[in-house]
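[1] Structure for the following, please:
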Amino acid sequence: MNISVVIPLLNEAESLPELHTWIAKVMQTNNFSYEILFIDDGSTDKSWNIITELSQKDKNVKGLKFLRNYGKSQALHLGFAKAKGDVVITMDADLQDNPDEIPELYDLIQKQNFDLISGWKKKRYDSVLAKNIPSKLFNWCARKTSGLKLHDFNCGLKAYKNEVVKNIDVYGEMHRYIPVLAKNAGFKKIDEKVVQHQARKYGTTKFGMDRFINGFLDLLTISFLTKFGKRPMHLFGALGSLLFLIGFLFALYLGVDKLFINKTGRLITQRPQFYISLVSMVIGSQFFIAGFLGELILRNSKDQERYKVEEELNI
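    The predicted structure is shown next:
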């Protein structure tokens, strides 16, 4: 199979028939063998009914429905696990991503041997204050932190080699950082392509300003996991040892001063150095224990179920 199109969605009933028709037309025009995986992330409108109807008319359409809303990252995780195409394309269901981009994205992966191509919505039709400016700031921070020179990390339109999606773990809300996850997994041929962005035709956006706050928090998380995710003791153990050493040196100074230099001076507990020593050693011990526990958890953790699938169509 040439292409798997993975489409996570939440309450996009109005756009689904048009999106399916558009994608099918592009695929048939270019003689691609394909599948379209609609991942219903707990929609409360008629989205699943429409997906069911589309799957009955077109065997290339496959549907997966979550029992409740788990988030875009979990939907992508499931879609990636089920995708069978040599090239996997992700796009949003709101018609803001253009399916006409698919053939060029496919060529970049299949013929030019890129591992991942991320879309860049150079010209956007979103609100400047609500999305454009925060998005530019967010992407600047992501570039500086990850080392990837991409302009639009969070663009829903991306293309991947199948082996990439099978070897990355999209969890939490890390769908914003899939290129970073791919880089951390060892895939190096990552680039971007300017893609056409379209104004939303139906409904309203499902994301608010909180996504930028969550995005920056996730950026800190992935930065930490990139460097210390497999070796937490290297960070917490080092910090703990340093703080404990500082505290010990203060304690040693106080002891020597009291025993040999200033024998008749004030009590050790009346000196500020005593509290610096005490706090440093206590916090240092806690950091060290945190690193030790992190290592134990890492070595004994088992994968837990992240979501429950209620229904599957044509899978």
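[2] can we go C-alpha only for contacts and neighbour counts from here?
    Noted.
[3] Let me see the ranges of the helices in the stretch 201-315 of the chain.
    With helices called from DSSP state H, counting those that start in this stretch, the stretch 201-315 of the chain shows them at 210-228, 232-256, 272-300.
[4] Deepest-packed of the ones you listed, please.
    helix 232-256 (a mean of 19; mean count of other Cα atoms under 10 Å).
[5] Not counting its own residues, what contacts that one?
    228, 268, 273-274, 276-292, 294-295 (Cα atoms under 8 Å, 6 or more residues apart in numbering).
[6] now the angle from that helix to helix 272-300?
    Angle, helix 232-256 to helix 272-300, by axes from the mean of the first three to the mean of the last three Cα atoms, to 10 degrees: 160 degrees.
[7] Distance from the chain centre to helix 232-256, please.
    36 Å (Cα atoms, centre = their mean, to the nearest Å).
[8] could you give the angle of it to helix 210-228?
    80 degrees.
[9] Ends of stretch 89-105, what's the gap?
    Length of stretch 89-105, first residue to last, Cα to Cα, to the nearest Å: 8 Å.
[10] wait, stretch 261-278
    21 Å.
[11] Tell me which stretches of the stretch 51-200 of the chain form helices.
    Under DSSP H, counting those that start in this stretch, the stretch 51-200 of the chain gives helices at 72-82, 102-110, 133-146, 162-165, 178-184.
[12] can you put those in CSV and add distance to residue 95?
    Listed next are those as CSV, based on distance: least, Cα to Cα, whole Å:
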stretch, distance to residue 95
helix 72-82, 16
helix 102-110, 14
helix 133-146, 20
helix 162-165, 23
helix 178-184, 21
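[13] And this one, please, so the two structures can be compared:
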Amino acid sequence: MNISVVIPLLNEDESLKELYDWIVRVVQSNHYSYEILFIDDGSTDNSWNIIEQLSQKDTNVKGIRFQTNYGKSQALNAGFKAAKGEVIITMDADLQDSPDEIPELYDLITKDGYDLISGWKKKRYDSKIRKNIPSKLFNWAARKTSDLKLHDFNCGLKAYSNEVVKNVDVYGEMHRYIPVLAKNAGFTKIDEKVVQHQARKYGTTKFGMDRFINGFLDLITIWFLSKFGKRPMHLFGLLGTFMFLIGFLSALYIGTSKLLKVYYFHIPTRLITENPWFYIALTTMILGTLFFLSGFLGELILRSKRNGNLYNISNKINL
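    Purely as a prediction, here's the structure:
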């Protein structure tokens, strides 16, 4: 199979038929074998009924329905596991991503040998305050922390080789930074392509302040995972050892000066326990020990695999 089109969605019943017709027109005109996977992330409108209708009309249409809303990352995770195509194309269901980009994205993966091509919506039709400014901020920070020179990490329109999606674990809210996850997994042929961005035709945007805040938290997480995800002891162990030594040397200095004053110079002094610096040194030693243990536990956790489902699926179609 040439192409798997993975489409996560939430309450997009107005756009699904039009999007399906558009995708089919493009892939059939280019003689691709294909499958279209709609991942319904707990929609409360008529989205699932439309997916069922499309699947009866075309067996290449497949559907996965979540029991409730788990988020875009979990939807992509499910779609990636089910995808069978040589190239996997992801796009949003709101018609802001153009299926006309599929042939060029496919060629970049199959002919030019790229692992991942990320879309770049150079000209956007979103609200500047609600989406453009936060997106530019996140993209700038992501470039600085990951060394990937991409302009639009969060663009929903991307192309992947099958090997990438089978080896990248998308969870939490990490769909914004899939290129970084791919790079961390050892895939280095990553680039971008300027793609057409269209104004939203139906429905309303799902972007809100919670995503703005989550974006910052995810950025901190992805930075940490990029630097120390495979070697937590390098951070926590080093920091713990440094703090323990500072506390130990401080306590040694306090104790030694006490002994010298009392036994050699016969200078009366307060008890060590009355010196506030003694407790500061003791606390520093305890914190250092805890940091070291955190690094050790992190190393143990890395040797165990993630188990358990991140989502519950209530229905499947053609899978």
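[14] what residue lies at the spatial centre of the second structure?
    residue 174 (1.6 Å; Cα atoms, centre = their mean).
[15] Could you report the neighbour count for residue 261 of the second structure?
    Burial of residue 261 of the second structure is recorded as 13 neighbouring residues (other Cα atoms under 10 Å).
[16] re earlier: between the helices of the stretch 51-200 of the first structure, which one is closest to residue 3 of the first structure.
    Residue 3 of the first structure lies closest to helix 102-110 among the helices of the stretch 51-200 of the first structure, at 7.8 Å (Cα to Cα).
[17] Outside of the closest one itself, list whatever touches it.
    Taking Cα under 8 Å, 6+ apart as the rule, helix 102-110 of the first structure contacts 3, 26, 30, 87, 89, 114-117, 158-161.
[18] repeat that for 10 Å
    2-3, 5, 23, 26-27, 29-30, 32, 86-91, 111-119, 157-162, 189-193, 195 (Cα atoms under 10 Å, 6 or more residues apart in numbering).
[19] Just the buried ones out of these, please.
    Buried by 16 or more other Cα atoms under 10 Å: 2-3, 5, 23, 26-27, 86-91, 114-119, 157-162, 190-193, 195, out of those.
[20] Just the ones of those in strands?
    3, 5, 87-90, 116-119, 158-161, 190-193 (DSSP state E).
[21] residues near the closest residue in space to residue 22 of the first structure that isn't next to it in sequence, how many?
    Leaving aside its sequence neighbours, residue 22 of the first structure sits nearest to residue 99 (Cα to Cα, 6 or more residues apart in numbering; 6.7 Å). Counted with other Cα under 10 Å, residues neighbouring residue 99 of the first structure total 21.
[22] again with residue 150 of the first structure
    Counted with other Cα under 10 Å, residue 150 of the first structure comes out at 21.
[23] how far away is the residue mapped onto residue 308 of the first structure from the second structure from residue 318 of the second structure?
    Residue correspondence to the second structure (TM-score structural alignment): residue 308 of the first structure is matched to residue 312. Here the criterion is Cα to Cα. By it, residue 312 of the second structure lies 18 Å from residue 318 of the second structure.
[24] Next one: the residue nearest to residue 22 of the first structure relative to residue 84 of the first structure, how far apart?
    19 Å.
[25] mind listing what the residue lying closest to residue 176 of the first structure once chain neighbours are set aside touches?
    Sequence neighbours aside, residue 154 is the residue nearest to residue 176 of the first structure in space, at 4.7 Å (criterion: Cα to Cα, 6+ apart). Residues near residue 154 of the first structure by Cα under 10 Å, 6+ apart: 118-121, 135, 138-139, 174-179, 215.
[26] Next: residue 188 of the second structure.
    114, 115, 116, 148, 179, 180, 182.
[27] I'd like the distance between the fourth one and residue 191 of the second structure.
    Using Cα to Cα, one gets 9 Å for the distance from residue 148 of the second structure to residue 191 of the second structure.
[28] residues shared between the contacts of these two?
    With Cα under 10 Å, 6+ apart, residue 148 of the second structure and residue 191 have common neighbours residue 179.
[29] ok, the residue nearest to the centre of the second structure to residue 29 of the second structure distance?
    Distance from residue 174 of the second structure to residue 29 of the second structure, by Cα to Cα: 34 Å.
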